[in-house]
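**Student:** return atomic coordinates for the entry below.
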Amino acid sequence: MRKMSYLLPVVVIVIVGLLSSIFIVDERQKALILQFGRVIDVKEDPGLAFKIPLIQEVVRYDDRILSRDVDPLEVTPLDDRRLVVDAFARYRITDVRQFRQAVGTGGEEAAARRLDSILRAETREVLGSVSSNDILSTDRAALMLRIRNGAIAEANALGVTIIDVRLKRTDLPPENLNATFERMKAEREREAQDEIARGNEAAQRVRAQADRTVVELVSESKRQAEITRGEADAKRNAIFADAFGADPEFFEFYRSLTAYERSLQQGNSTLVLSPENEFFDYLRSDTADR
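**Tutor:** Have a look, this model is predicted:
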């Protein structure tokens, strides 16, 4: 019985030691076995693994593709038009041994901060070598590839492989946005004024052409009317001449009657004439009697 009381703690210690020497490597992770802070072994395959209890420890790192949002930064392109750039990167820890040596106990967060500095520096360098129009254009794949390729070497020193870099947003700084908007507004207003001026000029030309056409048409119409009137007067005079030549006395009689009709109408002024006036020749002549 006394032997059992001594044996039980030993068994418990052995079981605890055995359990503490076993650990599981997840398929989404890679593990380092450290002994007194020094890397002893790397476990990359998922499954059970062993370590020496109390002497060795296990540090796990994510084996999946990670993303890092770069804090917005201002860049100055070749045309000195400042822009605020927002980017992100996707990366993966490929060499956990080198990763541990590079970041120490800081782990993934320390690596992310260092990666952030690398990407910010490379972004400033690449975007500072092109114009703002190239940055603001929709075809920016070449710029993002240059940033990625420039940051790969420094990232590899951390045991990290950069898979992709993307520019999410490129905007003007708030203090420049209003000035740019006002400049664009002024340009549009100037273009509108130019269009209005050109429209007024064209309208003036149309009105002038129309006025000239009206004058020409009216003049031509008057000329034709005068020609027609002259021809009618000539025909009338010819008729009068023929009538006068055929019977002069009757023609004089007809003209006198026409004069009586036009002058002796209701509402006309009163005529005070002597009865012997020649105006009344046909009223008192033998011809009038007939």
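
**Student:** make it CA atoms for all contacts and neighbour counts henceforth
**Tutor:** Will do.

**Student:** in this protein, which spans are helices?
**Tutor:** 2-20, 96-103, 107-127, 132-136, 141-156, 174-246, 248-263, 281-284, 286-289 (DSSP state H).

**Student:** out of these, nearest to residue 63?
**Tutor:** helix 96-103 (9.2 Å; CA to CA).

**Student:** what does that closest one contact?
**Tutor:** 30-32, 39, 42, 61, 93, 107, 110-111, 157-160 (CA atoms under 8 Å, 6 or more residues apart in numbering).

**Student:** so which of the helices of the chain gets nearest residue 275?
**Tutor:** For the helices of the chain, proximity to residue 275 was assessed by CA to CA; helix 281-284 is nearest, at 9.1 Å.

**Student:** by contact count, what packs against the closest one?
**Tutor:** Helix 281-284 is packed against no helix or strand, with contacts defined by 3 or more CA pairs under 8 Å, 6 or more residues apart in numbering; DSSP states H and E.

**Student:** which residues are contacting that helix?
**Tutor:** Identification of contacts with helix 281-284 by CA under 8 Å, 6+ apart yields 253, 256, 288, 289.

**Student:** what separation is there between the closest residue to the second one other than its chain neighbours and residue 75?
**Tutor:** It refers to residue 256. In space, residue 256 comes closest to residue 282 once its chain neighbours are excluded; the distance is 7.3 Å by CA to CA, 6 or more residues apart in numbering. Residue 282 sits 116 Å away from residue 75, going by CA to CA, to the nearest Å.

**Student:** alongside the first, I'd like the structure of this one:
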Amino acid sequence: MQASLFVLIALVFAAMQAIYIVDERETALRLWFGEVTAEIRDPGLNFKVPFFHEIVKYDDRILPLDTRKLEVTPADGRRLEVDAFARWRVADAKQFRRAVGASSIAGAAPRLERILNAELREVLGKVNSGVVLSADRVVLMNQIRDQARNQALSLGVEIIDVRIKRADLPKQNLEATFERMRAERQRLAADEIARGNEAAQRLRATADRTVVETVSEARKQAQIIRGEADARRNAILAEALGRDAEFYAFLRSLEAYEKSLTGGNSSLVITPDSEFFDYLKSDTGR
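**Tutor:** Here you go, the predicted structure:
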């Protein structure tokens, strides 16, 4: 009874060892003592010889590859730090097994990174840094992808896409570049300020000249008008005085009285019978 149970358990264990499942997202290789005997791409239940067949499965999905920061030197000699990534998948499982052996995907990643870095250096080394730093670098990325794809065929791998995430100047170069940019902006600002001051001086000089010319013209016109008014006044006064000389003498006396008697600090010493008071003593002023 116990022997029968043991045999049953052994048969169940052997049956379980003879069965394996291939997922729709996987490709499986069946190995016989390390040699590939079959490639299974169709998903489902499959059978193998227990203890003799080895089943190796590879992910059929697109996989990421993030490279470490790489320093490249474009054609103009300015060093750049480039951070890139790739998308790839196992295209030929048999070739992939022969190329990387038992290390599988973990062993393929460093080899793919070396291929990608070599193509980055080659392609970016042929153009100026301005092209790499610009937003229009799709052509460069496609060229890197195509060349890396050809190199990766020996691994049984297909490179789907390559993208440059970031391309910057090294920190020390970046600081020097910022200093040059700052100095250039300061020089441009100084030039603009100088031109502004020059324009302000011209405007100020023009305004001052306009003020002087306007004031001079106004004074000229005022003098002309004042002269004409004085001439008119004198003509009227002469005409009036010519008509009555006695009245003119009377007005002159009144003006003399007003001027002599104005002011609190002035003193006038004169005799009462002076001719100065003739118009005050006589009704006729004679």
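
**Student:** what's the most distant pair in the contacts of helix 281-284 of structure 1?
**Tutor:** Spanning the widest gap among the contacts of helix 281-284 of structure 1 are 256 and 289, at 14.6 Å by CA to CA.

**Student:** and these two? Which one has more around it.
**Tutor:** For residue 256 of structure 1 versus residue 289, neighbours defined as other CA atoms under 10 Å are more numerous around residue 256 (17 against 8).

**Student:** and that one? What does it align with in structure 2?
**Tutor:** Aligned counterpart of residue 256 of structure 1 in structure 2: residue 253 (TM-score structural alignment).

**Student:** one more: residue 171 of structure 1?
**Tutor:** The equivalent of residue 171 of structure 1 in structure 2 is residue 168 (alignment by TM-score structural alignment).

**Student:** now that match: how far from residue 240 of structure 2?
**Tutor:** 100 Å.

**Student:** circling back to that earlier point, format the contacts of helix 281-284 of structure 1 as CSV; extra columns: distance to residue 86 of structure 1.
**Tutor:** Formatted as CSV, the contacts of helix 281-284 of structure 1 follow (distance: CA to CA, whole Å):
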residue, distance to residue 86 of structure 1
253, 113
256, 110
288, 119
289, 122
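
**Student:** and those residues, which is closest to residue 23 of structure 1?
**Tutor:** So of those, ranked by how close each gets to residue 23 of structure 1 (CA to CA), first place is residue 256, at 146.3 Å.

**Student:** give me the number of residues near residue 145 of structure 2?
**Tutor:** Other residues close to residue 145 of structure 2 by other CA under 10 Å number 22.

**Student:** could you find the counterpart of it in structure 1?
**Tutor:** In structure 1, residue 145 of structure 2 lands on residue 148 (TM-score structural alignment).

**Student:** who touches its match in this structure?
**Tutor:** Residues near residue 148 of structure 1 by CA under 8 Å, 6+ apart: 162, 163, 164, 165.

**Student:** and the equivalent of residue 93 of structure 1 over in structure 2, how far from residue 107 of structure 2?
**Tutor:** When structure 2 is aligned by TM-score structural alignment, residue 93 of structure 1 is paired with residue 90. Distance check for residue 90 of structure 2 against residue 107 of structure 2: by CA to CA, it reads 13 Å.

**Student:** cool, and residue 125 of structure 2?
**Tutor:** Separation of residue 125 of structure 2 from residue 107 of structure 2 (CA to CA) stands at 28 Å.

**Student:** the two: who's more crowded?
**Tutor:** Taking other CA under 10 Å, residue 125 of structure 2 and residue 107 do not tie; residue 125 has more neighbours (18 against 13).

**Student:** returning to that earlier point: is it true that the match of residue 93 of structure 1 touches residue 28?
**Tutor:** No. Using CA atoms under 8 Å, residue 90 of structure 2 is not in contact with residue 28, being 11.4 Å away.

**Student:** any shared contact partners between the two?
**Tutor:** Joint contacts of residue 90 of structure 2 and residue 28 (CA under 8 Å, 6+ apart) are residue 58.

**Student:** which non-adjacent residue is nearest residue 117 of structure 2?
**Tutor:** Going by CA to CA, 6+ apart, residue 117 of structure 2 has residue 70 as its nearest residue, at 7.3 Å.

**Student:** quick check: the aligned residue for the one you found in structure 1?
**Tutor:** By TM-score structural alignment, residue 70 of structure 2 lines up with residue 73.

**Student:** ok, its match - contacts?
**Tutor:** Per CA under 8 Å, 6+ apart, neighbours of residue 73 of structure 1: 84, 85, 86, 120.

**Student:** can I get the buried part of those as one ChimeraX selection?
**Tutor:** In ChimeraX, this line selects whichever of those come out buried by 16 or more other CA atoms under 10 Å:
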select :85,86,120
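
**Student:** closest one of the contacts of residue 73 of structure 1 to residue 56 of structure 1?
**Tutor:** Among those, and counting by CA to CA, the member closest to residue 56 of structure 1 is residue 120, at 37.8 Å.

**Student:** corresponding residue for that closest one in structure 2?
**Tutor:** Match for residue 120 of structure 1 (TM-score structural alignment): residue 117.

**Student:** what of residue 111 of structure 1?
**Tutor:** If you follow residue 111 of structure 1 across to structure 2 using TM-score structural alignment, you land on residue 108.

**Student:** what's the nearest residue to its match if we skip its chain neighbours?
**Tutor:** Going by CA to CA, 6+ apart, residue 108 of structure 2 has residue 100 as its nearest residue, at 6.2 Å.

**Student:** from residue 149 of structure 2, how far out is the one you found?
**Tutor:** Taking CA to CA, one finds residue 100 of structure 2 at 17 Å from residue 149 of structure 2.

**Student:** compare these two (neighbour count), which wins?
**Tutor:** Higher neighbour count among residue 100 of structure 2 and residue 149: residue 149, with 21 against 17, using other CA under 10 Å.

**Student:** for that one, list the residues it contacts.
**Tutor:** Counting by CA under 8 Å, 6+ apart, residue 149 of structure 2 has contacts 157, 158, 159, 160.

**Student:** relative to residue 139 of structure 2, how far out is the third one?
**Tutor:** When distances are taken as CA to CA, residue 159 of structure 2 and residue 139 of structure 2 turn out to be 16 Å apart.

**Student:** so what's the residue count around residue 273 of structure 1?
**Tutor:** As a burial measure, residue 273 of structure 1 scores 10 neighbours (other CA under 10 Å).

**Student:** right, I mislabeled it, should have said residue 44 of structure 1
**Tutor:** Look at residue 44 of structure 1: counted by other CA under 10 Å, it has 17 neighbours.

**Student:** that one and residue 24 touch, don't they?
**Tutor:** No. Counting by CA under 8 Å, residue 44 of structure 1 does not reach residue 24; the two are 11.0 Å apart.
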